Structure formats: C-alpha cells, structure tokens
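>>> need a 3D model of the sequence below.
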Amino acid sequence: MKLQERLALLVKLGAYIQQDTEARQYAIAYTERNNRWLTKENSRNALQNFATEFLTASALEAWIANYPSLKEERRSKKIGLVLAGNIPAVGFHDVLTTFIAGHQAMLKYSEKDQYLIPYMIDFMIKEDPRSAAYFKPVLRLKDFDAVIATGSNNSALYFEQYFSKYPNIIRKNRNSIAVLDGTETEEELLALGSDIFAYFGLGCRSVAKLYVPKEYDFFNFLSLMDQHYKTIMDHNKYKNNYDYNRSIYLLNNVPHLANDCLMLLEHESLLSRISSVHFEYYNNEEDLQAKLEGAKEQIQCIATKMNLPQKNTVLLGQAQKPAVEDYADGVDTLQFLIEL
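The predicted model follows:
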C-alpha cells in the first residue's frame, strides 16, 4: 500500500471507531471483563481520543508533513511491538506509527489488554485486505528487525538486555505532574481533576504529583475534587485501593491530607499509589526549575497554566488528551522507524 492509501484507511478507521457497532460493543465489554481497570467508559474515552486527535485527515497530514522522507520507497521491516496494558489500547500509537512508516508490526499484546487494538485492525483488514500484511500477532517475538517495548523499570532492564542486539526503543516508568501557582480558578482545578482521575491515574500521562508554592492551601482543591469526582469510589478496585492505602498511612502515622476519594502526601517521588497524589513545595521560579530539571527523565508531561520553558507542557485538563505527534518519553518513534 502507498502512503496515501494507508492514510486514507486510517481516516476511515477514525470514523468507524466512533460508531456504536456490535464489534465495538464486544471489544469494550471483553476488555472490561478481562481487566476491571479498563472500564467501558475508559475504553470509549480512549477510542474517542484516537478518533479525534489521531485519525483525522488534518491531524495525520499535519503530522507526516514533518517527515518528507516518508514518501520515499523503503524496504519493509519487521518491528516487534511489546505493548503495555495499563490503560485501554495504550499501545495503539506504536501500531499506528509502524503502519504509517510502512513496516510490519509483530504484535505482542499485554494479557491485560487484548481486544481493542485487534478490533481496530480487524476493521482495517476488512476494509482493505492488503493491510493484513502489516499486522502479525505473536505470542513470542522472533525474527524481527527492530523492537519497541514498553514496560516497568524492572521489565525495561530485561528488555535492554534481551533486545540489545537490535535497534530499539525501550520505555520505562514515567509519570506526569502539575505545576500550580495558586491563582488557578475553580474551573482550572476541576480540569486538573480530570488529569488525576482519568483512567484511575494508571497512565504515564496521569498527574501523580503536584508542585505548589510554599504555604499553598489545599482546602479548596480537595473540596472541589470531593464534590465532582467522588463517584470514582463506585469502582470497587479503586475504592479498595483507597481504603487500603488510607489504612496504611494511618497505621504508620504518615502525614497526609484526604477527602473521600483522594489523598495528598508531601513526598519527593513522582510515583504515587493509586488514589494518592504526591506534592512538593517550591520557593520561587529558580527553585521550581531546579526540581523539574532533576526529575525531567521521569516526567511525561507537565500540566500547568504557567508559562514554563519546558516543551512538554500542556494546559490543565489536557494531560490525558495527547495529540498524534506526542511521543512517549519524548522519543520520536516515527523518525526511528523511518531511519531503519
């Protein structure tokens, strides 16, 4: 398939995944049945973001305009994709990028998320049978030319050793943060709430830590979260984590702030427990920049209203709405694939 034919097929996919078809219903239902963290609502949200941010003609054309060499003929390579399963179809961007580059994706699905991406690929193959050559589900990777693997810091050590002989992108744990200056409106704080609670805080773009000015008063923030996001406690796995972690903090006399759906702890780590968010005070702009610089390799994106020099900043409420050109870990996956 030529590049423009692949793009046209992706645009059709974007329209298709917004339709409430039986195939979509089954994929979403089986996803939740297989992994209770991947709720129907979250799967719908993920598919909607793909449809509106990734799979439109304007988004795709603007994206590939930065890669003029894409139009050149190249030999197709076999790309091993080790996909994560922490949020619905989280590996779709790697699948999309591999297809755009004209390579075959050897798909090693996560046991936690095995239905949504196949549902999308099935449509593409039915719509244009030639696209079947670009996708190959596998139980074990072998005979590949390059690999893109996503996992935890521990699994990344294994990946780096196992795939060291091949061109690779190995992704480790990352988290997102929010930087507040104390002048945020209620609307902006509510938007921040979506960055925290969407996908139960399990994504690399989930805000897991707040940087706030000295003497910041959390009362209004916690009150708003309680009023507008407490329904998250209806999800039994989230509630169980909240109850367990709250008990641990109380038994161990860990200082923390809490409402009925979220806990705040002063802590340097960017990685927080489910139902908890860490926070850290900064004294001034210089102090803030020093903290951000020290943690930059662990930060996926920064949600803020402030005019910060970092390139990976987004507005409050936009952390969970990546654009197609937003690459995990800031590594240009498409350029990597083009240069193979």
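
>>> drop to CA atoms for contacts and neighbour counts, all remaining ones
Will do.

>>> count of neighbours near Leu224?
Counted with other CA atoms under 10 Å, residues neighbouring Leu224 total 17.

>>> give the closest residue to it in space, chain neighbours not counted.
Leu190 (6.9 Å; CA to CA, 6 or more residues apart in numbering).

>>> and for comparison, fold this next one:
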Amino acid sequence: MTPYMETIQAFVKLGKHLTDFCEKCYSNDGNLDADFNEVVTRAGQMNGWFTKDNILHALAQWGALLTEENLTDWLSHYPIKETSSPKTVGIVMAGNIPLVGFHDFLCVLLSGNNVLAKLSSNDKVLLPYLSNYLIQQEPSLATRIKFTEGKMEGFDVVIATGSNNTSRYFEYYFGKKPNIIRKNRNSVAILTGKESTEELTALGEDIFRYYGLGCRNVSKIYVPKGYDFEPFFNAIFSYKDIVDQHKYANNYDYNKAVYLMSNFKILDNGFLILKEDDGQASPISVLFYAYYDAEETLEQELNAQEEQIQCIVSKKGGIGFGETQKPKLQDYADGVDTMEFLLKL
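A predicted model of the protein is given here:
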C-alpha cells in the first residue's frame, strides 16, 4: 500500500473511532473510551461554549464524512500524486466551534504535505488527540504533523482563519508566502412565508447550533413585507433551553438591555431577540432580519455581498433547512478550493 493510501486508511479508521464513540455517548453505553471521554470533558472545561452536545455533534459529523467511500469520491476529482518534496503548511486555526480547522488539516495531509498547526487557545485538546490516534494507525504521520504554541516558523505555505481584523495581521506576516487567508463570513436564510413548521424548526438548528458562533450559522433572515413571525417563533420554541446555558444567557440579557435602553424595536420570545438590521453579523442570542419586496432583487443584493456570505438557506436553490452545520468534504470555507490550492504548490 502506498503512503497516500495508508494515510486515507488512517482517516477511515479515525472516522470509525469517532462514530463508535458518539454512538456510545448517545446510547449512554458505559463502555466508553475513557481517554477520549476525558479529552471531551477537558475541551468543555477550557471553553464554556464547547458543551458535550456540541462537541459530539462535530465529532459525529466528521465520523460520517471520514468513510472510504466519501474520501475516495472526493479525492477522485483531483490529480493527486505521491510527492518526494512535500511543503510544510502552517495552519492558523480559529477556535469558535469544535474542530473548525480539521478540514484544512485533512486537506494538507491528503495532498501529501506536512502540517504545522497553531491551535486557538479556545480549542487546544481535541485535534492533538485525533492526531495521536491517526499516528497510532499510521506511524509515518508522526513526522508530518507538528503543533506549535509560539511563533510559527519554518513553513512554506499558510492557511489562516480569523476575523476581518486578524486578517490584516495575517496578510502582513504571511503575505509573502502562498496563502489562504479567511475573514469574517455569515450565513443567511430567505423565507417566503410558505415554509412548513418542520422547515422552520430545522432552521432553528442552523441558528442555534454552536450558539451561533460558526460562519455557517444563520445570523440573518430575509422575509417578505408583511411577514408573520408567530409561526417562526412557535416552530423554534423547542430550542428554548438554550437560554439555560449561562454564557448564552448573559449575552441574551446584555443585548436585550442595550436594545431596550436604545429604544430599538425588537421582537423577543424569551431566548432569541429579533432585530431589524442592515448588517449580517448578529451578536450571540440575536437574529437580524430584513424585509424584501422581490426575490429577484434580493438575489442581486446577496450576490453583491457574496464575499461576506458563507451559506444561503432557502427553498429555492440554497442549502436545505437544518443542513448548514453538515458540510460535505467538497464544501470549502469561503468558496476557496483548499485541495486544489495545495496541489498546485
């Protein structure tokens, strides 16, 4: 078996490991992998947003993706060749949701290159654990995966994910190297008023999963003039317990107080605030909304904001309701094909 195929098989074994662990957690099977469970617990202790439910969701999604069939189908679209001169790719990872940088990590290793990862302080334990598991399955990966806590040095290429502010620093420090530098993006949903209760409930998953911290979370909805919000509020009522999470509750209380003191007109159901706003990036516990006259005009408006939008949820040609946090292997952040970029180095 070639090193390339051995790397694929290591990820397939990792996928099964993730799936098995999540299934045991969901079924309350007492025969859990103690080390893995302890890592999940520590990740939650280090980052209050990383609840066990959200970590398991991320792990389960990767477990479903890392099958031999999925990996083979995805990679079949690229001219991958064994290389004797791999590049060292520095990956600066965000820490907004669990394992948010794993796709970059996967792309670098399967393209035949080496990883030099700088982890976010908000997500420092999950990826090292998964890396160690991969190395146990394929020991040659030990020389191809490195983590650094200090200044990143000795890299040939950079993939950096951050905010609009940090992107300026990334461009300053890394601009002379081949790079992918990602900025803020948000996701939106287009409603017509004809959605079923099931579709609106599924939209709640797009809004509330990871507490709205991901770029694939819906942070704004577009609704037709005269839209009745009552069916929407009724449909998402099942997510009411989110306000029991203290960090989310603190944001909800703070944002509600600010809006009320500023005399902003808001809609509120006790755990989510709706605010009419021209912006795209709503604060935690807030969902922006805007009215539209014609879908054609709205489509033109969103096309003009293409570089700010990650996903569009709609009944017509967008991502399905409840599907934003279930990206496929070929769904690249910011629409930049990471694998193609790496293979052209």
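
>>> TM between them?
After superposition, the two chains reach a TM-score of 0.96 (TM-score structural alignment, normalised by the length of structure 1), with 332 aligned residues with a CA RMSD of 1.0 Å.

>>> with Asp217 of structure 1 as the reference, measure out to the residue nearest to Leu224 of structure 1.
16 Å (CA to CA, to the nearest Å).

>>> in structure 1, what residue corresponds to Ser85 of structure 2?
Using TM-score structural alignment, the equivalent of Ser85 of structure 2 in structure 1 is Arg75.

>>> which SS class is its match?
Secondary structure for Arg75 of structure 1, judged by DSSP: H, G, I helix; E, B strand; the rest coil, is coil.

>>> pull out the buried positions in the longest helix seen in structure 2.
Taking DSSP state H as the criterion, structure 2 has its longest helix at helix 3-26. Going by neighbour count (16 or more other CA atoms under 10 Å), the buried part of helix 3-26 of structure 2 is 4, 6-19, 21-22, 25.

>>> now do stretch 149-156 of structure 1
For stretch 149-156 of structure 1, by 16+ other CA under 10 Å, it's 149-151, 156.

>>> TSV for these, including secondary structure?
Formatted as TSV, the buried residues of stretch 149-156 of structure 1 follow (three-state DSSP):
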residue	secondary structure
Ala149	strand
Thr150	strand
Gly151	coil
Ala156	helix
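
>>> nearest to Arg273 of structure 1 among those?
Using CA to CA, Gly151 is the member of the buried residues of stretch 149-156 of structure 1 that lies nearest Arg273 of structure 1, at 17.4 Å.

>>> now do the strands in structure 2.
88-92, 114-118, 145-147, 157-161, 179-182, 186-190, 218-224, 266-268, 273-276, 286-292, 309-313 (DSSP state E).

>>> so which of those is nearest Glu205 of structure 2?
strand 218-224 (9.0 Å).

>>> for that closest one, packing partners?
strand 186-190, helix 197-208, strand 286-292 (3 or more CA pairs under 8 Å, 6 or more residues apart in numbering; DSSP states H and E).

>>> residue in structure 2 matching Leu270 of structure 1?
Under TM-score structural alignment, Leu270 of structure 1 pairs with Gln280 in structure 2.

>>> with adjacent residues omitted, what lies nearest to its match?
Lys220 (6.1 Å).

>>> that neighbour touches Ile284, doesn't it?
No - using CA atoms under 8 Å, Lys220 of structure 2 is not in contact with Ile284, being 11.8 Å away.

>>> and the two? which has more neighbours close in?
Lys220 (27 against 20).

>>> what's the counterpart of that one in structure 1?
For Lys220 of structure 2, the residue aligned by TM-score structural alignment is Lys209.

>>> wait, its match sits on Ser176?
Yes - taking contacts as CA under 8 Å, Lys209 of structure 1 lies within contact range of Ser176: 7.1 Å.

>>> what touches both of these two?
The contact sets of Lys209 of structure 1 and Ser176 overlap at Leu270 (CA atoms under 8 Å, 6 or more residues apart in numbering).

>>> now for the aligned partner of Ala64 of structure 2 in structure 1: which residues touch it?
Aligned counterpart of Ala64 of structure 2 in structure 1: Thr52 (TM-score structural alignment). When contacts are counted by CA under 8 Å, 6+ apart, Thr52 of structure 1 touches Gly14.

>>> let's see that with 6 Å instead.
Residues near Thr52 of structure 1 by CA atoms under 6 Å, 6 or more residues apart in numbering: none.

>>> equivalent analysis for Thr67 of structure 2, please.
Thr67 of structure 2 neighbours (CA under 6 Å, 6+ apart): Val12.

>>> distance check, it against Trp74 of structure 2.
From Thr67 of structure 2 to Trp74 of structure 2 the distance is 11 Å (CA to CA).

>>> Lys225 of structure 2 now?
On the measure of CA to CA, Lys225 of structure 2 and Trp74 of structure 2 end up 42 Å apart.

>>> next one: Phe288 of structure 2
With CA to CA as the criterion, Phe288 of structure 2 and Trp74 of structure 2 are 35 Å apart.

>>> neighbour count: these two, which is higher?
Phe288 (22 against 13).

>>> not counting residues beside it along the chain, what's closest to that one?
Take Phe288 of structure 2 and drop its neighbours on the chain: the residue closest to it by CA to CA, 6+ apart is Lys220, 4.5 Å away.

>>> go on, Tyr252 of structure 2?
Counting by CA to CA, 6+ apart, the residue nearest Tyr252 of structure 2 is Ser285, at 5.1 Å.

>>> repeat that for Asp143 of structure 1.
Lys78 (7.8 Å).

>>> Asn173 of structure 1 too?
Closest residue in space to Asn173 of structure 1, ignoring its immediate chain neighbours: Ser152 at 5.2 Å, by CA to CA, 6+ apart.

>>> and that neighbour, what's its match in structure 2?
Superposed on structure 2 with TM-score structural alignment, Ser152 of structure 1 falls opposite Ser163.
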